[in-house]
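Asks: I would like to see how this sequence folds:
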Amino acid sequence: MKINVEVDCTPEEARRFMGLPDFTPVHEKYVSNILESMDKGVSPEMMETLMRSWMPMGEASMNIWRKMFDQVGGGSSSS
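Replies: Predicted structure coming up:
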């Protein structure tokens, strides 16, 4: 037997229904830090170093994200 259920709700309503935490303040702080760094004229290399320090698991986390974007974009990972 196959049953399909369609739920029409906003992402916020789904998050609350599933009991997931609200990371909006963390996201806003993260974005504001990136924008502030860009306004100060940070080089791409410095931005990468900064993002590595903010990312949990450091290099491993960056590699996971890079591979995910490569797969979605249809590209191949160079590492």
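Asks: Could you use CA atoms for every contact and neighbour count after this?
Replies: Noted.
Asks: Quick check, central residue of the chain?
Replies: W65 (8.3 Å; CA atoms, centre = their mean).
Asks: What are the buried residues along the helix or strand hosting it?
Replies: Applying DSSP states H and E as the criterion places W65 in helix 58-73. Under the neighbour-count criterion of 16 or more other CA atoms under 10 Å, helix 58-73 has 62, 67 buried.
Asks: helices or strands next to it in the packing?
Replies: If you count contacts as 3 or more CA pairs under 8 Å, 6 or more residues apart in numbering; DSSP states H and E, helix 58-73 packs onto helix 44-54.
Asks: and for comparison, fold this next one:
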Amino acid sequence: MKFTIDIDCTPEEARTFLGLPDVQPMQTALMDEVQARLMHSLSAMDPETLFKTWLPTQVHSLDQFQKLFWSQMSAQFGGQTRRDEE
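Replies: Reported below is the predicted structural model:
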């Protein structure tokens, strides 16, 4: 024999009936903290801020960045020159 019982209640009513604690205030405080941290970290995702953070302080222009890039690449590959310079 099989019995099926359908209970129609809200989650709050079920939590109260079963004697479970109400975690809604804690969840609200936690989500507010997560949102505040997320909004704070989004300010660091600004492209200009990322560019300034990742590059050394002596690199200020695109020309200097290209020179730095090529000097690092030529040092990495043993001082080989580019083909268009030959």
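Asks: Give me the TM-score for these two chains.
Replies: Overlay of the two chains. TM-score (TM-score structural alignment, normalised by the length of the first structure): 0.50; 43 aligned residues with a CA RMSD of 1.4 Å.
Asks: To what extent is R15 of the second structure buried, counted in neighbours?
Replies: By other CA atoms under 10 Å, the residues close to R15 of the second structure number 13.
Asks: Name the nearest residue to M47 of the first structure, sequence neighbours excluded.
Replies: S37 (7.6 Å; CA to CA, 6 or more residues apart in numbering).
Asks: For that neighbour, grab the count of nearby residues.
Replies: So S37 of the first structure, with other CA under 10 Å, has 15 neighbours.
Asks: how big is the offset of the helix or strand hosting it relative to the second structure?
Replies: Element membership of S37 of the first structure, judged by DSSP H and E, is helix 24-39. Compared with the second structure after fitting, helix 24-39 of the first structure deviates on average by 0.5 Å (mean CA distance after the TM-score superposition for the first structure).
Asks: ok so, going back, matching residues in the second structure for the helix holding W65 of the first structure?
Replies: Helix 58-73 of the first structure lines up with nothing in the second structure when matched by TM-score structural alignment.
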